[in-house]
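J.: Quick check, what structure comes out for this input:
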Amino acid sequence: MVKELTDKTFKEETAHGVTFTDFWATWCGPCRMQGPVVEKLAEEMGDKVSFGKVDVDANQQTAAELGIMSIPTMIIKKDGAIVDTIIGYHSKEQLEAKLNQYV
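T.: Presented below is the predicted three-dimensional model:
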């Protein structure tokens, strides 16, 4: 399951373990392509990784704090620290390989 995260919940929800957050917007074509890939990953890796997504239009503070200038941008955190940033559309296999480095 991919949780909807907000400016209020982002820090708390990504503070422990390995987390994967997809920063996106409804008007972004590549973001709409990335969404189902992230959903599939969440189904397969949800026992090891917490998955979330942040709508950058509705949650501009978090995006600004993290310096997100392009979407989709995906951030992997381990115990609250950013360990990887992925910009642009990526395949399930590419994202899975990145995540496997941290679980």
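
J.: okay, CA-based contacts and neighbour counts for the rest of this
T.: Fine.

J.: How many residues are close by the closest residue to Thr14 other than its chain neighbours?
T.: On the basis of C-alpha to C-alpha, 6 or more residues apart in numbering, the spatially nearest residue to Thr14 that is not a chain neighbour turns out to be Gly80, at 5.7 Å. Around Gly80 there are 16 other residues, counting by other C-alpha atoms under 10 Å.

J.: Could you measure from Gly80 over to Leu5?
T.: Taking C-alpha to C-alpha, to the nearest Å as the measure, Gly80 and Leu5 are separated by 15 Å.

J.: Show the subsequent helix or strand relative to the top helix by length along the chain.
T.: Taking DSSP state H as the criterion, the chain has its longest helix at helix 29-45. Per DSSP states H and E, helix 29-45 leads on to strand 49-55 as the next helix or strand towards the C-terminus.

J.: want to put them side by side, so please do this one too:
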Amino acid sequence: MPTKPVTDASFAEDVLQADKPVLVDFWADWCGPCKMIGPALEEIADELADKVEIAKMDIMANTSVPSEIGVQSIPLLVLFKDGKPVAQKLGAAPKSQLKGWLESVL
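T.: Modelled structure (predicted):
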């Protein structure tokens, strides 16, 4: 299952009310490191589809949620469980590190 785009309007339903943990990738078109981790997140979304959903939020098109959460640097990965942020990881990393981190916080 590929990553799912979320917006300010869909965030509450897609992330906060989701029935399983959701990892949100806050990114922007101009962000090189964001583009670097994109393919890895797509693969992880497939590999861990039964445990977690991976969503992507473009911070240029959606400003409310990122400012509420306090997103200051990207790429920022935030894991939400039961509607609350429980872990976050800032910056790009190789797929193995991203997946290892995610599995450790799930």
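
J.: Now the TM-score, please.
T.: The TM-score (TM-score structural alignment, normalised by the length of structure 1) is 0.93; 103 aligned residues with a C-alpha RMSD of 1.1 Å.

J.: Can you find the partner of the residue nearest to Thr14 of structure 1 in structure 2?
T.: In structure 2, the residue matched to Gly80 of structure 1 (TM-score structural alignment) is Gly83.

J.: cool, Val38 of structure 1 as well?
T.: Using TM-score structural alignment, Val38 of structure 1 pairs with Leu41 in structure 2.

J.: neighbours of its match, just the number please.
T.: Neighbour count of Leu41 of structure 2, defined by other C-alpha under 10 Å: 21.

J.: Report the contact partners of it.
T.: Contact criterion C-alpha atoms under 8 Å, 6 or more residues apart in numbering gives Thr3, Ile54, Lys95 as the residues in contact with Leu41 of structure 2.

J.: Please report which of the residues you listed has the highest neighbour count.
T.: These, ranked by neighbours (other C-alpha under 10 Å): first place Ile54, 26 neighbours.

J.: Please report the distance of that residue from Phe26 of structure 2.
T.: For Ile54 of structure 2 relative to Phe26 of structure 2 (C-alpha to C-alpha), the value is 11 Å.

J.: coming back round to it: surely the match of Gly80 of structure 1 meets Phe11?
T.: No: between Gly83 of structure 2 and Phe11 there is no contact under C-alpha atoms under 8 Å: 10.3 Å.

J.: any idea whether the most centrally placed residue in structure 1 is helix, strand or coil?
T.: Compute the mean C-alpha point of structure 1, and by C-alpha atoms, centre = their mean the closest residue is Thr21, 1.7 Å away. Under DSSP: H, G, I helix; E, B strand; the rest coil, Thr21 of structure 1 falls in the strand class.

J.: ok, now which ones touch the alignment partner in structure 2 of it?
T.: Under the alignment (TM-score structural alignment), Thr21 of structure 1 pairs with Val24 of structure 2. When the contact criterion is C-alpha under 8 Å, 6+ apart, the partners of Val24 of structure 2 are Ile54, Ala55, Lys56, Met57, Leu77, Val78, Leu79, Phe80.

J.: Run those past structure 1 and keep the common ones.
T.: Among the contacts of Val24 of structure 2, the ones still in contact in structure 1 (both residues aligned by TM-score structural alignment, their matches' C-alpha atoms under 8 Å) are Ile54, Ala55, Lys56, Met57, Leu77, Val78, Leu79.
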